[in-house]
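> coordinates for the following, if possible.
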Amino acid sequence: MTPRATTLADVDRGALREEAERALRALVGREDAVLREDQWVAVEALVADRRRALVVQRTGWGKSAVYFVATALLRAGAGGGEPSGPTVIVSPLLALMRNQVAAAARAGIRAETINSANVTEWDAVHERVAAGEVDVLLVSPERLNNPSFRDTVLPRLAADAGLVVIDEAHCISDWGHDFRPDYRRIRTLLADLPAGIPVLATTATANARVTGDVAEQLAVRGAPVDGTDGATASALEDVLVLRGPLDRESLHLTVARLPDTSAQLAWLAHNLPRIDGSGIVYCLTVAAAQQVTEHLRASGLDVRAYTGQTDPTEREAAEADLLANRVKALVATSALGMGFDKGDLAFVVHLGAPASPIAYYQQVGRAGRATDHAEVVLLPGREDRAIWDYFASMAFPPAQEVRATLAALEAHGTLSTAALETHVSLRRNRLELMLKVLDVDGAVRRVTGGWQSTGEPWEYDAERYERVAAARAAEQESMVEYVRGETCRMAFLRRALDDPELTGPDGAAWRCGRCDVCGGASAGVAPDEAEVEAARERLAVPGVEVEPRKMWPSGMAALGVELSGRIAPGVQASSGRAVARLDGIGWGGLLRDLFAAPGGGGADLGPDGDPGPRDEGLPVPLRRPVVEVLDAWHPEPAPAGVVLVESATRPTLVRHLAEGVARHLGVPVVGVVRPVDGVPPGRHDVNSAQRLAGVARRLELDLSPAAAAGLPGRAVLLVDDRTDSGWTLTVAARLLREAGAEAVHPFVLAVG
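Alright, predicted model coming up:
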């Protein structure tokens, strides 16, 4: 390969800036658009000088404009250079990817993505990249650890790329608030890049420590012959770092300290309708997000849940609904924390405080990007510190668990994550996080079929882990100080992020004039005792909502299933009920015991030779909870019959449950949704589209002639033992609605 020029020394930089601003105007659709000075400095460094740059600027500043403008110039061979290859953007979230693709299309830039939501399209995307038909390829950091992508696709992209972009670059640093092990693989990608390929890293949330760490990683080059680290002092000096002020003049920051969860929910139900526009309600856990969603919906507010457990297609639909103001709010975890771009977002409310001011600033930065006023309210909870401690305990597993994992891989060769669980006491999500860290450190390697040891020496870096833990503990205390509110809230957040404009004596006196401490805002209207009591009563209602799916996954036609787009209202399930979530307390514990019994898990175990489930009737301790949930639930229209989903692994349990429910309601069992003869159970360890394809091919409706004749215009209760992906209930409801049912109300023992 011919070495690339590392600079365009003779380029007319004035003419280049004119080209850059033409590209910007195409991107934003405004003829009066001009580049900010720091935007131009970054574009110039990337296009004319082929440098590596780190841009740390507030949300809404226009970081994406830098890389899209640079892409347009590089692809066109601006300044007299040769046209470059496509830009590769490592982007952490699907919401961010979708916004970026839409923005690129407005400027005539052809963008494609490779992520978990479009698995069926990957081959076609790779072909378009190879044919030169793609200007921008967005990949999730998890793709960097996929064996096929890492070993086959990535080297080709690295060799041919015109620009490499690392979005939300604070994820690289384990000092950052949202460290992700998969992001550390970018260091290897940067070391393998040919000379002359510019690199841009962007983030809105990096303090001085994180900025220095990211800049050091950007400086990594291919290791010299003597094997020393490629991040030399001269290379570090060549990294351009642009940091800007972090004030957001539209944000009005307030804190409302309320006595308990009931008061917080009452505050939300009382105040959200009084704010013009739509927004986001953030929660610290998935369970809290689901519970808040149920409460606000019951209070008459149109909201939707958005968490890491929400299917990608449902997430996309939820984002579209919020962008179009079809919902009042998304009730979200940090899964909606980065990249979501809605300029007129009117409010961000937190039910529970994030673990650091930096993470808090990153999330509240979603609001008020293109408006003069946005409400930002924090409702801290008494359990916040316990939740922080729990997530902190997930960061670095104990040394003995790490050594047990390495010993198992050395003794047995390649092992899947499930097989490794038998050698360690860690739960699945913590084990997977640990394996990613070990992969980044070079001790293990992900391969087809699981994980294997590399045989490389590895030391448990307890000293570094302790330093990071201490830094995060200090951030927690800083968040407690923010809640106390002894100083201007925006000034507090800016100082937490080492805002360069707040250094020195002038910065020490800065005040925003807009927060509740400065006297420029108040935290809504306190709910009265009747509202709080109503919220408390609603919390006491047994059972949890089973929200119906509203979107089919994309790419189903490639799997031979003709389902696409929104699920038509005429074939949708209604809102259903479950006794409890498997990860919940109380009844959730009884259900975990039921499904964790030998062979009693949710998977179809027989074909693999494992023991079949212990199939018995509904356990006595769960019968009262089932009755309580049924009695507290009043679905409309009332069901005239019960249909059960026949189970291949627990037929006795499901039939006993369905018959008991029918007796309690005083209605008959009128039919069964059962597997088609000869069609094997689908796998559970696959993506959503493949899960749906397996379910759609396997289920059929069996109604008695009398029931079939009486079904049109009637509602039915659809009974199953548990739901996780939701596709069995969705397909079964579609079969029943197509057979004439007016409504289908799902009822299950467990969610999750």
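
> drop to CA atoms for contacts and neighbour counts, all remaining ones
Noted.

> and the one helix or strand residue 748 maps to, what does it pack against?
Using DSSP states H and E, residue 748 sits in strand 743-751. Under the contact criterion of 3 or more CA pairs under 8 Å, 6 or more residues apart in numbering; DSSP states H and E, strand 743-751 touches strand 576-581, helix 587-596, strand 715-723, helix 727-738.

> could I get those as TSV with mean neighbour count and distance to residue 190?
What follows is the helices and strands packed on strand 743-751, written out as TSV (neighbours: other CA atoms under 10 Å; distance: least, CA to CA, whole Å):
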stretch	mean neighbour count	distance to residue 190
strand 576-581	24	43
helix 587-596	17	45
strand 715-723	25	43
helix 727-738	24	41
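
> could you provide these in CSV, with additional columns for distance to residue 338?
Shown next, in CSV, are the helices and strands packed on strand 743-751 (distance: least, CA to CA, whole Å):
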stretch, distance to residue 338
strand 576-581, 27
helix 587-596, 31
strand 715-723, 29
helix 727-738, 28
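
> quick check: buried residues in the longest helix seen in the chain?
Looking across the chain with DSSP state H, the single longest helix is helix 462-484. Using 16 or more other CA atoms under 10 Å as the test for burial, helix 462-484 gives 468, 469, 472, 473, 475, 476, 478, 479, 480, 482, 483.

> now the strands for the stretch 401-550 of the chain?
For the stretch 401-550 of the chain, the strands defined by DSSP state E, counting those that start in this stretch cover 444-447, 450-453, 544-546.

> still on that earlier bit, pick the one among the buried residues of helix 462-484 closest to residue 523.
Taking CA to CA as the measure, residue 523 lies nearest residue 483 of the buried residues of helix 462-484, at 12.7 Å.

> another for comparison:
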Amino acid sequence: MEHTSNADLRAEADTVLARLVGDPTGTARLREDQWRAIEALVAERRRALVVQRTGWGKSAVYFVATSLLRARGSGPTVIVSPLLALMRNQVDAAARAGIHARTINSSNTEEWDAVQAEITAGEVDVLLVSPERLNNPDFRDQVLPELAAATGLLVVDEAHCISDWGHDFRPDYRRLRTMLTDLPQGVPVLATTATANARVTADVAEQLGTGGTSDALVLRGPLDRDSLSLGVLQLPDAAHRMAWLADHLDELPGSGIIYTLTVAAAEEVTAFLRHRGHTVSSYTGKTENADRQQAEDDLLGNKVKALVATSALGMGFDKPDLGFVVHLGSPSSPIAYYQQVGRAGRGVEHAEVLLLPGKEDEAIWEYFASLAFPSEELVRRTLDVLTRADRPVSLPALEPLVELRRSRLETMLKVLDVDGAVRRVKGGWVATGQPWTYEAERYDWVARQRRTEQQAMREYAATSGCRMEFLQRQLDDEGAKPCGRCDNCAGARFAVDTSTVALDAARVDLARAGVEVEPRRMWPTGLPAIGIDLKGRIPAGEQATSGRALGRLSDIGWGNRLRPMLASQAPDGPVPDEVANAVVGVLADWAKGPGGWASGAADAPARPVGVVTVASRTRPALIASLGARIAEIGRLPLLGSVDYAVDSPPVPRSNSAQRLKALDGALTVPPALAAALAEAGGPVLLVDDFTETGWTLAVVARMLRRAGAEEVLPLVLGIQG
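Okay, here's the model as predicted:
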């Protein structure tokens, strides 16, 4: 029952809500669960965790609470938010309620000083910051302490990111523990998420108690979304899935999102659907900020039927009338899937949610799983390097000394920073000397949990039971029950048929071969520190030219055919005829295309005078046969192979500097090949199985050019990326 003393506060809260939602009649009312959260924050000054379905109205809670707290003399609300899309939406929403909101993130650095001045002057009601800001040394050491002292309400949006048990753990969020500890007594905290199972909920609630405060209030509601109709379409291959989209996209209500698992797939699907007459745009992690904002605006304004997106368009995008979400490929976690489909149907009575799983999904899951927290040996090695250094070590300088790619290295350092073992300062990273324990059991548990989630997604696609109930149970929703709307409860609403025209077009599109391979032009930083005397720009006379690959290993066209052939455990054998013929087609297009040797362009290279292969420890038959087929069809001499030196160790799948260290002295140009190059006196085709970083091609091209090749034109089957 509502406390009588809070009746006036409730009426004031409803008035703010009416302004927020644009209700001129003033009749809008908070639901009881929303009011309970606001009452806890404003009247009781508690810490609260709200776990509620997408579209429940979590933003209304913190904006109404902000207005009430500011009216009572509290400092500004600080909202830690993961995505720029959310920030832009939230600033606009706040303005409707008379709340002045500002943001500090990577896209508005030129405004930071002005924002800080407005905060100091008391003109800012809400400050939205990205979690990455919390780990920036200047922000952490200079802005954050003052902000913590002045904050009237701290909001942690998408709070499952705090927990490494969650599906989208982000180390930057862990910095919030420090801010929570430093908050003055009585400052309320609100954490919100739509995607937390019981384990994540308990973990986040425990972290909210940092600093010795009383237990957090946990408000957890049912997660059923009565506007969503879930369905799964089992189609035989990528061509059928793309054709189905082309045939049925216009049948889906309103505008929506088509999710893919990789950037390459998003770009492929976007191009195909455009060719079939659909108005769509792509949205990935590689999309420039300005283009992202334009794509968001186009979807919000229903100027496109769909955005074809990776998970880069996830948390925070708010379009209440989003009519559908289609997944072309299955996410690896039912919790992540629930998060993404929750974008749909927030302000409409009915929205369609469809999953079109693919055979390539498992390989993509395996790749992302390989990016987990590094082994204890690598962590200890990193700590040792930092301990022995007499000054801060920058990420580029540290990378050559540790066998980790930069993105994994940076993530690991952020975790160690929060754990107190290292500290990010101006100029780089330093070791603190504090003892640190490698939580092997915890990391193993997280890895097992990921495998359990993958199995759950297989079961979701195959279940004959209610799909919404399945997802709710995965999120430990005690109110889970059959929804009566999904394809298993109410019958399938979409046939799996595809037109011959669309299917043929999809097959042609997916069979289209040829991807440009950009050459390396700069040596990575830090090579002299590991004994390799190379730095700066690779001399033009030692570079490879732009090359070609048959396809990307992450795409749904040639990638689906190349991945099994190039997998680490795949048997070796001669190149299949289908692949060899496609490579010949790529060569023909390359020769005639812009800058090709048969294009007639003034700056085009001369026609290749021979073929050189790169020796392979794992696929010698494949590479040898591919080189021989290209030489035979192109009527070119097979000049020889760049070989591995005797007893040279395998090249690790590590960062650029470590790869180059392993390659240094590992490859040789045999005398017979050197003589053949000198005698041929022209450009050569360099044939390898696949390229991931481009460094093997760069090193071999340098060797061949020093041995007399005028140009080196790389040709590989697959490119990772």
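
> show me the one of the strands of the stretch 401-550 of the first structure that comes nearest residue 463 of the first structure.
Among the strands of the stretch 401-550 of the first structure, the nearest to residue 463 of the first structure by CA to CA is strand 444-447 (21.2 Å).

> ok, residues contacting the closest one?
Strand 444-447 of the first structure is contacted from outside by 145-147, 406, 414, 435, 438-439, 451-455, using CA atoms under 8 Å, 6 or more residues apart in numbering.

> now those residues as a markdown table including neighbour count and distance to residue 219 of the first structure?
Formatted as a markdown table, those follow (neighbours: other CA atoms under 10 Å; distance: CA to CA, whole Å):
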| residue | neighbour count | distance to residue 219 of the first structure |
| --- | --- | --- |
| 145 | 20 | 22 |
| 146 | 15 | 25 |
| 147 | 16 | 26 |
| 406 | 21 | 31 |
| 414 | 20 | 34 |
| 435 | 22 | 26 |
| 438 | 20 | 23 |
| 439 | 22 | 21 |
| 451 | 19 | 30 |
| 452 | 22 | 30 |
| 453 | 23 | 29 |
| 454 | 16 | 26 |
| 455 | 13 | 28 |
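
> let's see which of these end up in helices.
For those, secondary structure assignment (DSSP H) places 147, 406, 435, 438, 439 in helices.

> which residue lines up with the fourth one in the second structure?
By that I understand residue 438 of the first structure. Counting by TM-score structural alignment, residue 438 of the first structure corresponds to residue 416 in the second structure.

> from residue 518 of the first structure, how far off is residue 334 of the first structure?
Residue 334 of the first structure sits 28 Å away from residue 518 of the first structure, going by CA to CA, to the nearest Å.

> in the second structure, what residues pair with stretch 185-203 of the first structure?
Per TM-score structural alignment, the counterpart of stretch 185-203 of the first structure in the second structure is residues 175-193.

> now stretch 53-68 of the first structure
The aligned range for stretch 53-68 of the first structure in the second structure is 48-63, by TM-score structural alignment.

> tell me the buried residues in the matching stretch?
48-56, 58-63.

> of those, which is the nearest to residue 686 of the second structure?
residue 54 (52.2 Å).

> and that closest one, helix, strand or coil?
coil (DSSP: H, G, I helix; E, B strand; the rest coil).

> list the contacts of it.
Taking CA under 8 Å, 6+ apart as the test, what residue 54 of the second structure contacts is 194, 339, 342, 343, 346.

> and the third one, what's its match in the first structure?
Mapped onto the first structure by TM-score structural alignment, residue 342 of the second structure lines up with residue 365.

> separation between that match and residue 166 of the first structure?
Residue 365 of the first structure sits 19 Å away from residue 166 of the first structure, going by CA to CA.

> more crowded one of the two?
Shown here are residue 365 of the first structure and residue 166; by other CA atoms under 10 Å, residue 365 has more neighbours (26 against 23).

> so who does the more buried one touch?
Contacts for residue 365 of the first structure (CA under 8 Å, 6+ apart) come out as 58, 59, 60, 248.

> roughly how far is stretch 73-80 of the second structure from the heart of the chain?
30 Å (CA atoms, centre = their mean, to the nearest Å).

> gap between the two ends of that stretch?
22 Å.

> ok, and what's touching it?
Contacts for stretch 73-80 of the second structure (CA under 8 Å, 6+ apart): 66, 69-70, 119, 122, 124-131, 150-157.

> again, only this time at 6 Å
125-130, 150-156 (CA atoms under 6 Å, 6 or more residues apart in numbering).

> quick one: which of those is nearest residue 515 of the second structure?
Checking these against residue 515 of the second structure by CA to CA gives residue 130 as the nearest, at 35.2 Å.

> distance of the residue mapped onto the closest one from the first structure from residue 167 of the first structure?
Counting by TM-score structural alignment, residue 130 of the second structure corresponds to residue 140 in the first structure. According to CA to CA, residue 140 of the first structure and residue 167 of the first structure sit 10 Å apart.

> the helix or strand hosting residue 178 of the second structure vs the first structure, mean deviation?
Assigned by DSSP H and E, residue 178 of the second structure falls within helix 176-182. Following the fit onto the first structure, the mean deviation recorded for helix 176-182 of the second structure is 0.7 Å by mean CA distance after the TM-score superposition for the first structure.

> how far off centre is that helix?
Helix 176-182 of the second structure sits 27 Å away from the centroid of its parent chain (CA atoms, centre = their mean).

> quick check: next helix or strand after that helix?
As assigned by DSSP H and E, the chain's next helix or strand after helix 176-182 of the second structure is strand 189-193.

> and the contacts of that following strand?
Here strand 189-193 of the second structure makes contact (CA under 6 Å, 6+ apart) with 47, 48, 49, 50, 51, 153, 154, 155, 156, 157, 158, 159.
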